[in-house]
Structures are given as structure tokens and as C-alpha cells.
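Enquirer: Sequence isn't available, so here's the structure alone:
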């Protein structure tokens, strides 16, 4: 078993194409072809994390947060990032990060928060744009059905609860091949008119390479005419945050105490109480102040996230209870999510949950 086998499986849960543009996800240190000994799963990768990997004979660290976020211009060991990367390289330990790819997964960070809090009827809080693409191609009408089916098998044509979706227009295409051409239909040097079907079909960006391969492998023409555009359509099952309902409504203070205990946090910072019962709850792991307005528009009674600044608590405007439970605390169960996911698939080596807390914040 090599690292690529592991990362391929992780990317079924959290495709790298789901990550935000600012992020740095994927294999940050190491080689995809390295054989696996054991895997250590952690929220952050620090020097002590690498030491733990060494002690437990793990040569792959799967980390939620990327240790390399911006560009590294040197590796002199003058910062904790440089020292961590150097130690990993010296000990042949690879580092893989999921971060916002897992944030945007339907079964990712916010889904785990929802599970821990017992939320029901959950859905994505901020569905993501730029994930749905559209392929348009032209094929001889006699071959249209075969090509469509091959594209469906490659993952195209899925829209919500429907699959094998496409739009087709009949028409006539023209072409003339030069002296170097080898036309399947028609003769080189002569204009040819062919009855063609224009096929338009949508797909998730993560499947683009597979769909293009299927297109070229199954299209009869020597030169395949096609175009791909990225749509502005949102994907209801991919995106940041989740919103759901508690099984039973709670008073605000009851909910805050429940939150403190369930999320195992020493401190919950919250906005002014508005004396509403809490039933509908929005959650987002990590720094989530950008989604306050989304939670309000979605009709949430409470919004649970982290890293709210002073002035951002005013955004509650007596319409929602804002609860900041801490960055680490909001994401802490992500490790368990990844370990559970990996152990269901791989049993020929150990997938180990890191025992060390990497939370840099303490309370008194």
C-alpha cells in the first residue's frame, strides 16, 4: 500500500477541488509512491506531532490544518513551520492536509459538529459555487447514445437526486480535413456535412479529468470538438457550514451549557441573550464570522463557530444567538472523523489518532 492509495481514498471524501483558492491542501511533504508503515491523524502538524509519528512508526501524517500555508522561501529552522518540515523530511515522514477541502465536504467538519450536537435534518449552510461545470460536445447522431452513456459512467449528468441528465439538439456539422488528417467519416480535402447531436451535460469539477478521458476514448472523430465552462450554479451538497435542528428546543442558557459540555470547551463567548428558545442551529468549524449573515438568513436561532471579533458580536442584532466555542474546540472531532473513515477501508496497517492536543490557546 502506498501513500497515493490512501490519498485517493481521502479525496473521495474531500476532493482537493473543493478547497478554497487561498488554501494549501494535498501532499505537502513526501512522495506519493512511498509505501505506508502506519498513519498518524492529527488536527495540526507540529514538531511534537512528528516526534509522535516517529515513536509510533508512522511515516504518513494526515493533518487537517496545513503546516505549509504560505510559500516557504527558506528552510533554516528559524520558525516552528521550518523546524517541523525539516524534521519530517529528515525522518522520511510525509504530511498530507485536507483543510477546506474537508470543510466543504457534505460529510466533513461541520457535519461532524452537527453529529456531536445531535442535529437533525441537516443541510449545507453556504452551498459552494464554481464546482459545477458543463461540457458541450458534438457527435455523429448514430454514436450519440454510446457517448452519452460513457460520460454518465465517468460521473457526468448528476443533478441533485437525478442522474443521467443531459440536453441534446439535433443539427448538421461541417468540416474539411487537410492533407494530414485521417477522417473517420468523409474524405480529406473535401467538405463533409454530418448529421450530429449536440450534447450538453453537467459534472462536478472533481471528475473533469475522468470525463475528458472518457470523451476522447469514446468519441469517434479524430479531432473532438468540445467546450467546458464553469457555471455559477450552487451545489446544494457541497459547501461551508451546516444548519439543522435540535431534537428538543432549549432555553438559551441551557443550550450554552449543553454546548460547553458537549463540545468540551472551557469557554463559550456569546452575544446578548434575546430570550428565544433554541431549536434551529447553524454550525461552522474554525473561523466562521464570515457566515453570520448566512446563519441569520437561514433562520437559525443560534450560530456556533469560532474566532468572532468584538464588533462581530454586534451583528447578532437581537435576531440570533452567536456562540464562539474556540477554533480548536470547533474542529477537534475532525481527527475522529478521519480515523473512522480510514479504518473502515484499511486494515493492514494502523491508523492512529494523535494523543496530543495541539491547541495553542489556554484559559485560566
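Expert: Looks like it arrived, so ask away. Keep in mind it's a predicted model, so treat the numbers as computed, not measured.
Enquirer: Please count neighbours and contacts with C-alpha atoms only from this point.
Expert: Fine.
Enquirer: which helices and strands sit right next to whichever strand or helix holds residue 168?
Expert: Per DSSP states H and E: residue 168 is located in strand 167-175. Strand 167-175 is packed against strand 192-204, with contacts defined by 3 or more CA pairs under 8 Å, 6 or more residues apart in numbering; DSSP states H and E.
Enquirer: Give the next helix or strand downstream of the strand it packs on.
Expert: Remark: after strand 192-204, the chain's next helix or strand is helix 208-218, criterion DSSP H and E.
Enquirer: how about that following helix: buried residues?
Expert: Buried residues in helix 208-218, counting neighbours by 16 or more other CA atoms under 10 Å, are found at 208, 211, 212, 214, 215, 218.
Enquirer: centroid residue for this structure?
Expert: In the chain, the residue lying closest to the centroid (CA atoms, centre = their mean) is residue 101, at 2.7 Å.
Enquirer: Then that one would be within a helix, right?
Expert: Yes: looking at residue 101 with DSSP: H, G, I helix; E, B strand; the rest coil, it is inside a helix.
Enquirer: how close does it get to residue 343?
Expert: To residue 343, residue 101 is 20 Å away according to CA to CA, to the nearest Å.
Enquirer: what ranges do the helices span in the stretch 201-350 of the chain?
Expert: Secondary structure of the stretch 201-350 of the chain (DSSP state H, counting those that start in this stretch): helices at 208-218, 252-262, 292-297, 327-331, 334-343.
Enquirer: which other helices and strands contact the second one?
Expert: Other elements packing on helix 252-262 under the criterion 3+ CA pairs under 8 Å, 6+ apart are helix 109-117.
Enquirer: tell me how far the helix it packs on is from the chain's mean position?
Expert: Its chain's average C-alpha position is 15 Å from that of helix 109-117, according to CA atoms, centre = their mean, to the nearest Å.
Enquirer: ditto for stretch 95-111
Expert: A distance of 5 Å separates the centroid of the chain from that of stretch 95-111, by CA atoms, centre = their mean.
Enquirer: And stretch 213-229, by the same measure?
Expert: Relative to its chain's centre, stretch 213-229 lies at 28 Å (CA atoms, centre = their mean).
Enquirer: structure B:
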């Protein structure tokens, strides 16, 4: 198995097309064509993680956080980022990062938190906009069904729990081929009228390149006329954060004890207790202050996240309990998620959970 094949498997879980614009994800170090001897999964790629990869004969590190976030102008070993990159290159180790692509997956970081807490009926907290595309094209009537089947196979026509979705309209198209053309129907220099079907079909942004490639390869016309638009429809399966409910509610103090136990945290920074039972909980792994208003909008009793600043606790406004459990702590089970996923996809391959400690924050 080569690096490119592992990447394809990982992108089934978290397509890079859904990563945030500010992020730096994908293959950060290495060659896609390299043979993989073993995969080491980690939250952060630090020097001790690269050492662990060397010791365990793993030449591909799958990391949640990207070790290279902003551009590197020099690689001299002057800081920890440069030292990691140098050591990885020297030892032919590839590094692949998923970060916000996995954050925005409905099977990713926040789904794992919901699973650990036992939340039911989990939904996306902030659906990502612009993830649904619509293709419209025109094809000879007799070729329409075959082209639709090909587009379905490429990933088009999927809407939520439904597949093979499309809309067609029959009409008459016209064109006139010049002397350089090679029309499949009609004559050079004469306007030709053809009974055509207009096919409209939606698909997720992640498969856009493949859908257009297949369209151009299999459309019968020499020149393919098509329109591509981004829809305003909300895709409920792609986005940041999640929220769900407990089967039975519990008092706030009991919930905080429960949260410490389940998420294995030493302390919780939280806003004022409200004296009401906890039933609906919103979660967002990592820095999630921007989602406080979204958590209140879904009537969550508690919002679990990390990296809240002093004044952001005021945004609770007596409507929600804010619980900051720490950045590492909210994301710590992500590597378990990835190991389980890769092991199921490639069961006869060496996939290891990193034992290196990468949390930079200590508690006294």
C-alpha cells in the first residue's frame, strides 16, 4: 500500500474540501507514491512522535493537528516545527494532517465526544455553507439515462439519505458546426435541431472534480454545454460542532462530575450554574468560542469546548452553562477514532495508536 491509497481512505471519512480556508491540511511532508510500512496515529506531530514512528517502523504519521500551519521560509532546525520536518525527511517519514476536515465531518471529532458522553440523536451544530452543488447539462434524449447512471456512479445525485436523485426536462436544442468541428449529429455549416434532455443533478462539493471529469469524458457531444452552481441548501451532515441529548437529565453539579470522569479532565472552567437540569448538550472540540451563540440557538443546556477567554464567559448570559475542559482534552479521543477507522478499512495493515504525550499544558 502506498501513501496515496491511505489518503484516499482517510478522505472518505473527512474530505479535505470541507476543511476551513485558514487551515493547512493534507500531505505536509513526503511523497504520495511512497510504500507505507506502518501508520502511526497522533493528535500532534512532535519530535518524540517522529522518534516513536522510527522505533515502530511506521513511515506514515496521520496527525490531527498540522505541524506546518503557516509558511516555512527556512528549515534550519531553529524551532520545534523545523526540527520535526527535518527529522521526518531524514527518515523518509510522511506526515498527513486532517484537522478541520475532520472537525467538519459528522463522524469526526465532535461525533466522538458525543459518543464518549453517551449523547443521543446527535446533529451538526453549525452546518457548513456552500457544500451542495448543482450541475445542469444537455444531452441527446436517447443518451440521457446512460449519462445519468455514469454521473450517479461518480457521486452525483446523493441528497441526505437518498441517491440517484435528478430532474430532467425534454426540449429541442440547436447548433451549427463550423469546418473545424466533428459533430456526432448534423452537417458542417448547417443548423441542426436535436431532441435533447436537460439533466439537473446535485452533489456534494467534495466530488465536484470527479463529477465534471466524468461528464466531459462520457458526454456524447464534442463540445459539452453545462452549468455549475452552488446552492444555498443546508447540508446537515457537514459542519462544525454537534449537539445531542441524554436519555435522562441530571443536575448541573452531577453533570460536571460526569463530564470530568468521561473526558478524563482534572478541572473544568465554567460559567455560573443556572440551577436547571442538563438534558441537551452542545460540543465543539478545540477553540469554540465562536459557537456560543449557535449553542444557545439550539437551546443547549451546556456547551462544552475549550480556550474560552475571560469575557467570553459573560456570553452565557444566564441562558447556558459554558464548560471549558481544555483544548487537548476535547480532542484527545480523536486519535482513537482514527485508529479504529483505519483498522476496519485496512485490517491486515500495521496501524498504531501513538503513546507519546503531546499535551503542552500541565496541571499542578
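Expert: Happy to help now that I have it. A quick note: this is a predicted structure, and the numbers were derived from the prediction, not measured.
Enquirer: any chance of the helices of the stretch 201-350 of the first structure in TSV, with distance to residue 177 of the first structure too?
Expert: Output for these, formatted as TSV (distance: least, CA to CA, whole Å):
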stretch	distance to residue 177 of the first structure
helix 208-218	18
helix 252-262	69
helix 292-297	54
helix 327-331	58
helix 334-343	52
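Enquirer: Tell me which of those helices sits nearest to residue 128 of the first structure.
Expert: helix 292-297 (12.8 Å; CA to CA).
Enquirer: Show me what the closest one is in contact with.
Expert: When contacts are defined by CA atoms under 8 Å, 6 or more residues apart in numbering, helix 292-297 of the first structure is touched by residues 125, 126, 243, 282, 302, 303, 315, 316, 319, 320.
Enquirer: Just the closest of those to residue 257 of the first structure, please.
Expert: Taking CA to CA as the measure, residue 302 is the one of those closest to residue 257 of the first structure, at 13.4 Å.
Enquirer: Quick check: residue 342 of the first structure touching residue 351?
Expert: Yes: between residue 342 of the first structure and residue 351 there is a contact under CA atoms under 8 Å: 7.1 Å.
Enquirer: relative orientation of the longest strand belonging to the first structure and helix 109-117 in degrees?
Expert: Under DSSP state E, the strand in the first structure containing the largest number of residues is strand 235-250. Counting by axes from the mean of the first three to the mean of the last three CA atoms, to 10 degrees, strand 235-250 of the first structure lies at 20 degrees to helix 109-117.
Enquirer: Could you give the separation of strand 235-250 of the first structure from the chain centroid?
Expert: Distance of strand 235-250 of the first structure from its chain centroid, counting by CA atoms, centre = their mean, is 17 Å.
Enquirer: what angle do it and strand 192-204 make?
Expert: Strand 235-250 of the first structure runs at 20 degrees relative to strand 192-204, counting by the same axes, to 10 degrees.
Enquirer: what stretch of the second structure does strand 235-250 of the first structure fall on?
Expert: Strand 235-250 of the first structure corresponds to residues 235-250 in the second structure, going by TM-score structural alignment.
Enquirer: Mind listing residues that contact the matching stretch?
Expert: Counting by CA under 8 Å, 6+ apart, 18, 103-106, 110-111, 114, 118-129, 131-132, 160, 277-285, 291, 295, 300 sit against stretch 235-250 of the second structure.
Enquirer: make it 7 Å
Expert: With contact meaning CA atoms under 7 Å, 6 or more residues apart in numbering, stretch 235-250 of the second structure is reached by 103-106, 110-111, 119-128, 131-132, 277-284.
Enquirer: Drop anything exposed from these.
Expert: Buried, going by 16+ other CA under 10 Å: 103-106, 110-111, 119, 122-128, 131-132, 277-284, out of these.
Enquirer: what's the counterpart of residue 351 of the second structure in the first structure?
Expert: Taking TM-score structural alignment, the alignment pairs residue 351 of the second structure with residue 351 from the first structure.
Enquirer: Ignoring the adjacent residues along the chain, who's closest to its match?
Expert: Excluding its sequence neighbours, the residue lying closest to residue 351 of the first structure (CA to CA, 6 or more residues apart in numbering) is residue 39, at 4.8 Å.
Enquirer: ok, how many other residues are close to that neighbour?
Expert: With neighbours defined by other CA atoms under 10 Å, the count for residue 39 of the first structure comes to 27.
Enquirer: could you check the distance from it over to residue 320 of the first structure?
Expert: Residue 39 of the first structure sits 41 Å away from residue 320 of the first structure, going by CA to CA.
Enquirer: rewinding a little: got the contacts of helix 292-297 of the first structure as a markdown table, with distance to residue 45 of the first structure columns?
Expert: Shown next, in a markdown table, are the contacts of helix 292-297 of the first structure (distance: CA to CA, whole Å):
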| residue | distance to residue 45 of the first structure |
| --- | --- |
| 125 | 29 |
| 126 | 28 |
| 243 | 30 |
| 282 | 28 |
| 302 | 32 |
| 303 | 28 |
| 315 | 34 |
| 316 | 34 |
| 319 | 39 |
| 320 | 35 |
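Enquirer: Closest one of those residues to residue 256 of the first structure?
Expert: The closest of those, once distances to residue 256 of the first structure are taken by CA to CA, is residue 302, at 9.8 Å.
Enquirer: That closest one contacts residue 319, doesn't it?
Expert: No: in this structure, residue 302 of the first structure is not within contact of residue 319 by CA atoms under 7 Å, at 9.0 Å.
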